[in-house]
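J.: the following block contains a protein sequence and its predicted model.
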Amino acid sequence: MATSLQPANDQLADDLDAQSGQLRRAEKWFFAGVIITGSVLVGPLGLPVLIYGIYQLRKISKLGRHAVRPWHVSVIGAFAIIDAAANFVGWSFCTFAARTGVGWSFLRDGYGFGFDGFYHVDYGSTFMINGVAGPGEQAFIFMAMFVLWPMRLCAAWAFLKMKRWGFRWMITTTWMLVLFWVGWTTNGLMYFDERFGAIGDPAFGYLGWWLFNSVYILGPVVMVPYLYTVNKELWSEE
């Protein structure tokens, strides 16, 4: 009897090994895409990698095979990491690379010229804290860079690992982001002429500023209904 069952057991073991290998490869593609896309400077190069990784995870799930997480969790978690990483890296340049060619070109002649005239005419004018001289501007950036984005990155990573505390902190940091973006946007628009009027005069104007920032601003708002309707029992690991 043991001899007759041996081929079937070997075949099952081979199938499980193959599925495990497929899952590991899909996870590698997925996380590589998340990291590359979140790096900002080479972000667009990471999008095909990320999409391919999500596609592979989705395909594994549709075939009824065991996956690390539901595909929608992968999408939400990936967006959260990319969003937090992109803002963290971008505002780190704003703060620590203001006197360098990279910071000057990326923020003043790129973002400033195209979307936010305040950065084009005033970037790097402040002492030590860099950025632009609008009251409260760098306070919001420091708040996010040293507190909010690190919290969000940790929460999103644990969220993808299906940790219960990661799910809880995704809810917490999502509401923190809603609060942050309301404050940051209101504070920034107080200097309308410097950003969009005759003083700043960005190439894409007021509408361009909203289009550029809408992904970051509206992303957390979209996540709120998801986090309150998804089955929280999926995150069972402490």
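T.: Cool, got the structure.

J.: going forward, measure contacts and count neighbours with C-alpha atoms only.
T.: Fine.

J.: which parts of whichever strand or helix holds Asp193 are buried?
T.: Using DSSP states H and E, the element containing Asp193 is helix 192-196. Within helix 192-196, the residues that count as buried by 16 or more other CA atoms under 10 Å are Phe192, Glu194, Arg195, Phe196.

J.: my guess is the third one contacts Phe118, does it?
T.: In this case it means Arg195. Yes - between Arg195 and Phe118 there is a contact at 4.5 Å, judged by CA atoms under 8 Å.

J.: let me know the helix or strand that Phe212 is in.
T.: Phe212 is part of helix 205-229, with elements assigned from DSSP H and E.

J.: same check on Leu5?
T.: Following DSSP H and E, one finds Leu5 within helix 2-38.

J.: buried ones in that helix?
T.: By 16+ other CA under 10 Å, the buried positions in helix 2-38 come out as 19, 23, 26-27, 29-38.

J.: please compare the first structure with the one that follows:
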Amino acid sequence: MKIIDAHMHYYNVDGFVQVAANAGYENTAACWQKICEENNIVFSVAMGNTNYTSSKYGGVTPRMIDLVAPFDEAHYNQPQNMGYCMGVNSESITEANAEKTAQEFERFIKDPHCLGIKLYPGYNAVYVNDKRHWPLFELARAYNVPVAIHTGDTAWPSGLLKYSHPLTVDEAAVAFPDVTFVIAHCGCPWFADAAEVACKNANVCIDLSGLVEGNPKPLMLLERQRG
């Protein structure tokens, strides 16, 4: 069976180095290619990260996040079997610069490797349906690309869960019925809420990324997550 990894991070930071090590891997481009070959992963989608600012194109603002993470000086030449979603730093967007932000994103959305837009509520203290996102949603509609949304628990305790609850996606889905929204991580631990938002709205999908960290044995995982 050929596999597409629809949600991964191609980024060289200490936190991801540790996550990779916990699973018995290395956080390197070479290791990722080996994993793809061994598991018949024919394509992957990297989520743009919100804490690295590109200067490749004349110093774009912090609202335009790095497209594929900086493993080396030539990191813009990402592997041919990898696409990306542009990451959004929502806290750097205002209603005044929201249209300009969408224009910056539009330059890249024409790239065949650009497959969508990624929001990080919870890490950013901004709700999904905040008006500052609307020009980006309109851009997604114009180019028929999805908007992936971090939902559920955050990787560090400073995140604010009220922004990342999967129910917050419902309002955006209703306001933009012709835009596809992806609830990332199935809203963990609010699985039922995420499922209801997707069941109610035909334009909402769910991904199951990030539900398991490390390389646990199935029965151990079942016992630990029994609740």
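T.: Structure received. Small disclaimer: the values here were computed from a predicted structure and weren't measured.

J.: what would you report as the TM-score here?
T.: With the length set by TM-score structural alignment, normalised by the length of structure 2, the two chains reach a TM-score of 0.27; 108 aligned residues with a CA RMSD of 6.2 Å.

J.: okay, the buried residues of helix 192-196 of structure 1 in JSON lines with distance to Trp209 of structure 1 next?
T.: Below are the buried residues of helix 192-196 of structure 1 laid out as JSON lines (distance: CA to CA, whole Å):
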{"residue": "Phe192", "distance to Trp209 of structure 1": "11"}
{"residue": "Glu194", "distance to Trp209 of structure 1": "13"}
{"residue": "Arg195", "distance to Trp209 of structure 1": "9"}
{"residue": "Phe196", "distance to Trp209 of structure 1": "9"}
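
J.: burial of Arg224 of structure 2, as a residue count?
T.: Neighbour count for Arg224 of structure 2, taken as other CA atoms under 10 Å: 9.

J.: just checking, what packs against the helix holding Asp193 of structure 1?
T.: helix 117-122 (3 or more CA pairs under 8 Å, 6 or more residues apart in numbering; DSSP states H and E).

J.: can you give the distance of the helix it packs on from its chain's centre?
T.: 26 Å (CA atoms, centre = their mean, to the nearest Å).

J.: ok, then the element right after it?
T.: helix 137-143.

J.: quick check, distance from that next one to the centre of its chain.
T.: 19 Å.

J.: show me which residues of it are buried.
T.: The neighbour-count check on helix 137-143 of structure 1 (16+ other CA under 10 Å) flags Gln138, Phe140, Ile141, Phe142 as buried.

J.: quick one: which of these is nearest to Ile82 of structure 1?
T.: Ile82 of structure 1 lies nearest to Ile141 out of those, by CA to CA, at 17.3 Å.

J.: list the contacts for the closest one?
T.: Contact partners of Ile141 of structure 1, counting by CA atoms under 8 Å, 6 or more residues apart in numbering, are Trp91.

J.: tell me how far it lies from Phe118 of structure 1.
T.: To Phe118 of structure 1, Ile141 of structure 1 is 15 Å away according to CA to CA, to the nearest Å.

J.: returning to that earlier point: and the helix holding Phe212 of structure 1, how far from the chain's centre?
T.: Counting by CA atoms, centre = their mean, helix 205-229 of structure 1 comes out at 12 Å from the chain centroid.

J.: check which helices and strands that helix sits against.
T.: helix 164-189.

J.: so which bits of the helix it packs on are buried?
T.: By neighbour count on 16+ other CA under 10 Å, the buried set for helix 164-189 of structure 1 is 164-171, 173-175, 177-178, 180-181, 184, 187-188.

J.: equivalent analysis for stretch 208-219 of structure 1, please.
T.: Buried residues in stretch 208-219 of structure 1, counting neighbours by 16+ other CA under 10 Å, are found at Gly208, Trp209, Tyr216, Ile217, Gly219.

J.: quick check: the last one vs Asp17 of structure 1, distance?
T.: Same thing as Gly219 of structure 1. 38 Å.

J.: what of the first one?
T.: Gly208 of structure 1 is 50 Å from Asp17 of structure 1, where distance means CA to CA.
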